[in-house]
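**Student:** predicted model follows, preceded by the sequence.
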Amino acid sequence: MTATPPSPGASQPRPRRDELTVLIIDDEPAVCSVLVAMLSPEGYRCVPLHDGRRAVEMVDLHHPFLVMLDLMLPETSGLDVLRDIKAVHPNVIVLMMTGFPTVETAVSAMRLGAFDYLQKPLHLDEVLFRVQRVIEHTKLLAENDDLRVKLDHHRRSQRLLGKAKSFARVLDTIDVVATSDANVLISGETGTGKDLVAREIHEKSHRRGKPFVAVDCAALPDHLMVSELFGYEKGAFTGALERHPGLFEAAEGGTAFLDEITEMSTEMQATLLRVLQERQFRRVGGRDMISMNVRIISATNRDPAEAVRQQRFRLDLFYRLNVVPIELPALRERRDDIPLLAGRFLADYARHHDHPAKSISLEALDLLRGHNWPGNVRELENLIQRLSIMTPLQTIEAEDVRKVLSHESKPTVDLTECFGLPFRKARRVWLAQFEKPYLLRLLAEHDGIVSRAAAAAGVDRKTFYRLMRAHGIRPAAEN
């Protein structure tokens, strides 16, 4: 930890609240309130929870550095909650609390991984002293070189989060395949994180010090794709004023990521297959063969086997690329990972903009779990960013989520439906559907700063504010 809480009466800088979150689990609201009153003035971000059965979910969401856990809970034992937390988050520090301490319970808690014991009734000096001990312990751990390496890797992999069995298999496969140079074909719906998996394989492989170069195979026609992949010589075509290396040259020694490979024309697929078989190519307009040492990772949002049956994907190229297949599950197939991901996105957004992370209520989480997520993890991330900007209070409630989801689920107006209307009415109907999502998108892209959003829209701030008021959008400054 980079921050240390001040001792009572000391004049020291306060720790960053988004780094020092304390999860308080006690069925008595009065106890939670007392602890919040003790810790909040010292700079800690406190999250109270009265239902121990949702402890793991809240650790997933808020990533606390400390859990303060009551031993006696009505629906479940504090020791059972401790066991559940440690099974999923073994590095989270847990401080047990009880008004009826015994040697047996203390020993049991320590065996299960509790860091320390705190006896009720709670006293300010004692609470701050124990929390200070946790901070010092955490600082010592952070100085360990091995842990620092793991934390560095965690920052790279922070969006590849999940506990679901289907996603755990993906992570295991990444670890295994990263040790080889085998071609990998990643399949999964749009927004599931295929590019992140490709980068993770590269970063874990012996090629990590070399380039990772990506190309969208759906974005370019064949004549441009050839130049993009293989490069061209000066004078090869009109406008080729100098030699230009292609993707395979740029990725030499590293990894080439061919995204949406099944959208490449079958003719271009045949060219690519020949290059992969021979491991050499010519630049456009060139005569010399160039050898390549590049690992190939491909991705598609289609079912690769079905694409082969539909003759969209050459069978021989499929076999060449599909040495190790990785299929990413849709977010709706791993709904229990949503709190973990939502918590990460809230923390990332807050850290990026240097302000305290917002929290999200359990009822709001339940709504997120129930959504179908056609855009998968990318859709969830965008929604969390929008909620971080537009929610007026520090806690995102169910109603905030409901408003955003209901807005996103509204069907857009079909242009043909306006053809039978008078011009002025047709324009009003169309603009009503266009303006609000346009304004929200601009605000999201510019962190809620109206002046920047207005500049991007090409209008003055006064006009932008007027449009926001017309659609019931509150500026971030009012939030």
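**Tutor:** Alright, I've got the coordinates.
**Student:** CA only for contacts and neighbour counts going forward, please
**Tutor:** Will do.
**Student:** what segments of the stretch 151-300 of the chain are strands?
**Tutor:** Ranges of strands in the stretch 151-300 of the chain, per DSSP state E, counting those that start in this stretch, are 184-187, 212-216, 231-232, 244-245, 255-259, 280-281, 290-291, 295-300.
**Student:** helices or strands up against the longest one?
**Tutor:** So that's strand 295-300. If you count contacts as 3 or more C-alpha pairs under 8 Å, 6 or more residues apart in numbering; DSSP states H and E, strand 295-300 packs onto strand 184-187, helix 194-204, strand 255-259, helix 315-321.
**Student:** helices or strands next to the third one in the packing?
**Tutor:** Contact here means 3+ C-alpha pairs under 8 Å, 6+ apart; on that basis strand 255-259 packs against helix 194-204, strand 212-216, strand 295-300.
**Student:** pasting the second one now:
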Amino acid sequence: MEARRPLPCVLLVEDQENVRQVFLNLLKRNGYAVTEAANGKTAIEQLKKKHFDLVLTDLRMEPVDGMEVLRQARKIAPETEVVVITGFGTVSGGVEAMKLGAYDYLEKPVESEKLLFIIRRAIEKKELVYKVEQLQKELREKYAFDHIVGKSEKMIDVLKIISQIASTDSTILIQGESGTGKELVARAIHENSARKNQPWVAVNCGGFVDSLLESELFGHVKGAFTGAIRDKIGLVQQAHRGTLFLDEISEMSLPMQVKLLRFLESSEVRQVGGSASMQVDVRLIAATNKDLRKAVKAKTFREDLFYRIHVIPLTLPPLRERKDDVELLSHHFLEEFNRKLNKSIKGFSKRAMVLLRNYAWPGNVRELRNVIERAVALTRNEKIQTEDLPFYDSDQRIFQSLGAGNAVISLRELEKRYIQQIMQKAKGDQKKAAEWMGISQTTLWRKLKK
């Protein structure tokens, strides 16, 4: 059963008892929890004791008037909306109250429907502001550095670097294979920078043809080309004072690279078809899954642009080079999809974890996340087993390569060959080999002694 939503709380401040009683009855009949205050002093004391969604106060009271109640409400509980009631013909008091932060004002005599409408709208605004703040908080938590999962030496080095560069305003070039988390790292840098309360604008440069990319980035004026029926502000301008993230920057054509370089050197934007230039302040973070030095040699990427964006280079390692993180990431994604899919999978079998650790992960962390989501969604087991993993069949071929195909050999011989192959792969490192096989180092030592 869905939990009953608490009634909105209103603090009613009115020194005339008969008027206060009318408002009290009206508000209670319409689903509000009401606390009464017969004067401004009592109202301020109530504000210090309890949370209210809205304060409805008369302006003319003595010795503490409604304007002072408003001032104190803004100090004590700035998230609480305030609606003031003015005497007939005293609109100036209401206007002054709105300048001090009141949501709205009503003139006596007050119409019931109008009062209820304004109160409902004020509380809806408060709830919307709260939801936005919560969303912003969740985004900050999601993109906090401690949410970038990794304990391997390579990822610890990456985390050290991004914690150092987040507070700077320097241009950053993030390089790494597809699926290594380049945008996640870029967003984390933004959310931990001085620009975190300003716009974050992400653009996939490989998703547009040249003419469209120029218009998307820099905007256009009406009539600049067929279909330009109105002026359009570009994404660069939308990112003003914030962070502009250019993903797949290597996919930009050479003519488009010239235009981007011109902007980076001048910090000025000129809309397509326009003549005026506008100053824009953005921090640039670029990303690519290509080797830009090779692209410069191949003359598919401008050398001057390369050095302009290569101020602070950051390379993200592929997942196959951070095997120590596979188990940690797998459990992280398991928790995520248990929550999202309302499941309660308790973990991974040893064999499944061995398979996850030994897989090559050509799609990197993105592929691992997708594999775990699929396994959580489809498994009927308490723990994820090898058959829940999409590359289980390829794992079966390992045994065929060990001689378990057509040749009939003993289980002991099969185990011996398997251990030899894993030891060879681990370059003689018993600790690493034991981890890959899902057994203790002592157990492996005993098996090697046989």
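**Tutor:** Yep, it's here. All values reported here derive from a predicted model rather than from experimental measurement.
**Student:** care to give me the TM-score?
**Tutor:** Overlay of the two chains. TM-score (TM-score structural alignment, normalised by the length of structure 2): 0.55; 261 aligned residues with a C-alpha RMSD of 2.2 Å.
**Student:** closest to Glu379 of structure 1 out of the helices and strands packed on strand 295-300 of structure 1?
**Tutor:** helix 194-204 (14.2 Å; C-alpha to C-alpha).
**Student:** now do the closest one against strand 255-259, angle only.
**Tutor:** Per axes from the mean of the first three to the mean of the last three C-alpha atoms, to 10 degrees, the angle that helix 194-204 of structure 1 makes with strand 255-259 is 170 degrees.
**Student:** against structure 2, where does helix 194-204 of structure 1 fall?
**Tutor:** Mapped onto structure 2 using TM-score structural alignment, helix 194-204 of structure 1 covers residues 182-192.
**Student:** now the matching stretch: how far from the chain's centre is it?
**Tutor:** 9 Å (C-alpha atoms, centre = their mean, to the nearest Å).
**Student:** got it, and stretch 345-361 of structure 2?
**Tutor:** With C-alpha atoms, centre = their mean, you get 28 Å for stretch 345-361 of structure 2.
**Student:** end-to-end on that stretch?
**Tutor:** 23 Å (C-alpha to C-alpha, to the nearest Å).
**Student:** residues in contact with that stretch?
**Tutor:** For stretch 345-361 of structure 2, the surrounding residues in contact (C-alpha atoms under 8 Å, 6 or more residues apart in numbering) are 319-320, 323, 326-327, 331, 334, 338, 367-368, 376, 381-386, 389, 392, 395, 435-438.
**Student:** buried subset of those residues?
**Tutor:** 319-320, 323, 326-327, 334, 338, 367-368, 376, 383-386, 389, 395, 435-438 (16 or more other C-alpha atoms under 10 Å).
**Student:** among those residues, which are in helices?
**Tutor:** Those of these mapping onto helices are Val326, Glu327, Leu334, Asn338, Glu367, Leu368, Val376, Asp395, Glu435, Trp436, Met437, per DSSP state H.
**Student:** the third one corresponds to which position in structure 1?
**Tutor:** Structural correspondence for Leu334 of structure 2 with respect to structure 1 (TM-score structural alignment): Leu346.
**Student:** go ahead and confirm that match touches Ser388.
**Tutor:** Yes: using C-alpha atoms under 8 Å, Leu346 of structure 1 is in contact with Ser388, at 7.1 Å.
**Student:** state the distance from the residue most central in space within structure 2 to Ser330 of structure 2.
**Tutor:** With distances taken as C-alpha atoms, centre = their mean, Leu139 lies nearest the centre of structure 2, 3.8 Å away. Going from Leu139 of structure 2 to Ser330 of structure 2 by C-alpha to C-alpha gives 22 Å.
**Student:** any chance of CSV for the helices and strands packed on strand 255-259 of structure 1, columns mean neighbour count and distance to Val177 of structure 1?
**Tutor:** Below are these laid out as CSV (neighbours: other C-alpha atoms under 10 Å; distance: least, C-alpha to C-alpha, whole Å):
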stretch, mean neighbour count, distance to Val177 of structure 1
helix 194-204, 21, 7
strand 212-216, 18, 16
strand 295-300, 24, 11
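**Student:** any chance of those in CSV, with distance to Asp316 of structure 1 too?
**Tutor:** Formatted as CSV, those follow (distance: least, C-alpha to C-alpha, whole Å):
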stretch, distance to Asp316 of structure 1
helix 194-204, 22
strand 212-216, 21
strand 295-300, 15
